[in-house]
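> okay, predicted coordinates and the sequence, questions at the end:
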Amino acid sequence: MGKQLSLPKPPQRIISLVPSQTELLFDLGLAHRIAGITKFCIHPKEQAKQKPIIGGTKNFHFDKIDELQPDLIIGNKEENYKEGIEQLQQKYTVWMSDIYTLDDALEMLQQVGKLTDTEGKAAELEQGIKSGFEQLQPMQPSIKTAYFIWRKPYMAVGSHNIIDHMLQRCGFSNIFADLARYPEITPEQLQQANPQLILLSSEPYPFKEKHIQEFRELCPQALVKMVDGEMFSWYGSRLLHAPAYLQQVIQEVQESL
């Protein structure tokens, strides 16, 4: 957003507006310095439950934030809303991330480490994440894939976002990568695209096993599978666990095709 930040000392009262970045703060050992989080910040479960809620990622409760008197607020361009961030910037120090790839996520991790004076722990997490992704064995050859995030209307993952990047790393060739970032897809479009693999994400729409049949009827030739959306879209310290999970998904797809 073209803003320069100046922090005279490490922040002691941090508000996080993004679930994956909240989890990162906890994993950096900053639990005692987290002043507030959103209602979607659910990890780590027990610790997150004890923190004040400042609304959602796209509807901040400004009065609650004022009560908490943060000395640093961290957000994300895609997950938060511009008007809300601009309003917060008038009063508070607000740091924003903008993430499309694994490299972007690792840079965010380094930056948060610098901001919070936890660079050593951040470097340790970064090394663990890099090492995990270096060992990831993608599908060979890649297969035509559709990844769905919403129902009624159907919405899939397009291009220029972290999920598309993760699909590529798995060797899952995104059939809607030439469309918008999160395009609305008609049943006819899906049938015409003729995917070999359809992945139904657990978030933001909570797809369940019962929805698999719905997609099988549209694309009888495709393998339809539920996946953990956090492992494809959370770009904080959860990336430590993503490679093992993604490898398991790749293996299950290989065995099923």
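Thanks, I have it. Numbers count the residues shown, from 1 in each chain.
> switch to C-alpha atoms for all contacts and neighbour counts from now on
OK.
> what about F133, helix or strand, and which?
helix 119-134 (DSSP states H and E).
> show me what contacts Y100?
Counting by CA atoms under 8 Å, 6 or more residues apart in numbering, Y100 makes contact with 160-162, 165.
> and what about it, helix, strand or coil?
Using DSSP: H, G, I helix; E, B strand; the rest coil, the structure places Y100 in coil.
> does V112 sit in a helix or strand, and which one?
Using DSSP H and E, the element containing V112 is helix 102-116.
> still on that earlier bit, list the helices and strands the helix holding F133 packs on?
Judged by 3 or more CA pairs under 8 Å, 6 or more residues apart in numbering; DSSP states H and E, the packing partners of helix 119-134 are helix 102-116, helix 242-256.
> put this beside the first:
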Amino acid sequence: MKVVSLVPSITEALFDLGLTEHEVAGRTKFCIHPAGKVRHIPVIGGTKNIHLDRIRALQPDLILANKEENVKEQVEALMADFKVIVTDIETVEDNDALLEDLGKLFHKEESAREFNLKIREALNQAALNSKLKAAYLIWKNPYMTVGSDTFIDKILSEIGFENFFKDRKRYPEIQVEDLAGADVIMLSSEPFPFKEKHVEELKTVYPDKTMLIVDGEAFSWYGTHIAKCGDYFKGLIDKVNAEVIK
């Protein structure tokens, strides 16, 4: 079966489950994992600007898309000619089901079960000393955060944080003063590439707050990626615990 993946984290999951370059026929430019394998796969554009002609030239048997990451009109155009599965992942349970479905579809059920177990282990091995309210920033100019109906919100909760903006939806814009009540401010490495200089900017307003650059992939890449993040989450929690105690 020839598959085109329009979703970076799903591309990674396909290879983790055991598919090869002979089966994954097309990917987006943001599909960067696993690096040694995806480099051989034709690029069909970005997640938001798919080149339909490139996909048509590949004549895939199946296209995997995502409700949030891909443009509805482009996906619908592909549906006229190809079988398209549109995923919608908001919770860890959704992710469990995604891997189960991919396992059945590609006859990789055992691999899917193993990754779901590893994901649970990765999320369960870290523990906060106390419940902390975390503000998770994904964008700058304007600042944007995550609401309760996002996968990132669920990962925050799974590792012991309370989303400071849990009363909001999707990816709301906020002002710097809105961060005043947060215990921890997390600046994600993606989609905006926050750096230490951005931490220093916020420190001028909130010098005593715990602020961290965090790995955006660990919080937002559903599929199999979280199974590889156990040590990262544990290290992050240990760092936050130490900061709070200090």
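Arrived safely. None of the values given here were measured: they were computed from a predicted structure.
> out of the helices and strands packed on helix 119-134 of structure 1, which is the most enclosed?
helix 102-116 (a mean of 19; mean count of other CA atoms under 10 Å).
> which strand runs longest in structure 2?
Assignment by DSSP state E gives strand 132-139 as the longest strand of structure 2.
> next, the mean deviation of it compared to structure 1.
The superposed strand 132-139 of structure 2 is, by mean CA distance after the TM-score superposition for structure 1, a mean 0.7 Å from where its aligned residues fall in structure 1.
> residue in structure 2 paired with Q248 of structure 1?
Counting by TM-score structural alignment, Q248 of structure 1 corresponds to G235 in structure 2.
> try D164 of structure 1
Using TM-score structural alignment, the partner of D164 of structure 1 in structure 2 is D153.
> what's the closest non-adjacent residue to that match?
Nearest non-adjacent residue to D153 of structure 2, counting by CA to CA, 6 or more residues apart in numbering: N163, 6.2 Å away.
> pull the number of nearby residues for the residue of structure 1 sitting at the aligned position of T28 of structure 2.
Aligned counterpart of T28 of structure 2 in structure 1: T38 (TM-score structural alignment). When neighbours are defined as other CA atoms under 10 Å, T38 of structure 1 has 24 of them.
> ok, the one 3 residues further on next?
Residue neighbour count, defined by other CA under 10 Å, stands at 23 for C41 of structure 1.
> how far away is it from V18 of structure 1?
From C41 of structure 1 across to V18 of structure 1, the span is 7 Å (CA to CA, to the nearest Å).
> again, but for L223 of structure 1
32 Å.
> between the two, point out the one with more neighbours.
V18 (27 against 18).
> contact partners for that one?
Here V18 of structure 1 is in contact with 37-38, 40-41, 57, 74-76, 79-80 (criterion: CA under 8 Å, 6+ apart).
> mind doing that once more with 10 Å?
24, 37-41, 56-58, 74-80, 97, 234, 236 (CA atoms under 10 Å, 6 or more residues apart in numbering).
> now stretch 190-206 of structure 2: which residue numbers in structure 1?
With TM-score structural alignment as the criterion, stretch 190-206 of structure 2 aligns to 203-219.
> which residues does the matching stretch contact?
With CA under 10 Å, 6+ apart as the test, stretch 203-219 of structure 1 has contacts from 148-152, 155, 187-188, 190-202, 220, 222-230, 233.
> try 7 Å this time
149-151, 187, 191, 200-201, 222, 224-226, 229 (CA atoms under 7 Å, 6 or more residues apart in numbering).
> so L190 of structure 1 belongs to a helix, correct?
Yes: counting by three-state DSSP, L190 of structure 1 is part of a helix.
> aligned against structure 2, show me the partner of it.
Looking across to structure 2 (by TM-score structural alignment), L190 of structure 1 lines up with L179.
> and A77 of structure 2, how many neighbours does it have?
For A77 of structure 2, using other CA under 10 Å, the count is 11.
> tell me the residue in structure 1 aligned with it.
Checking TM-score structural alignment: A77 of structure 2 goes with Q87.
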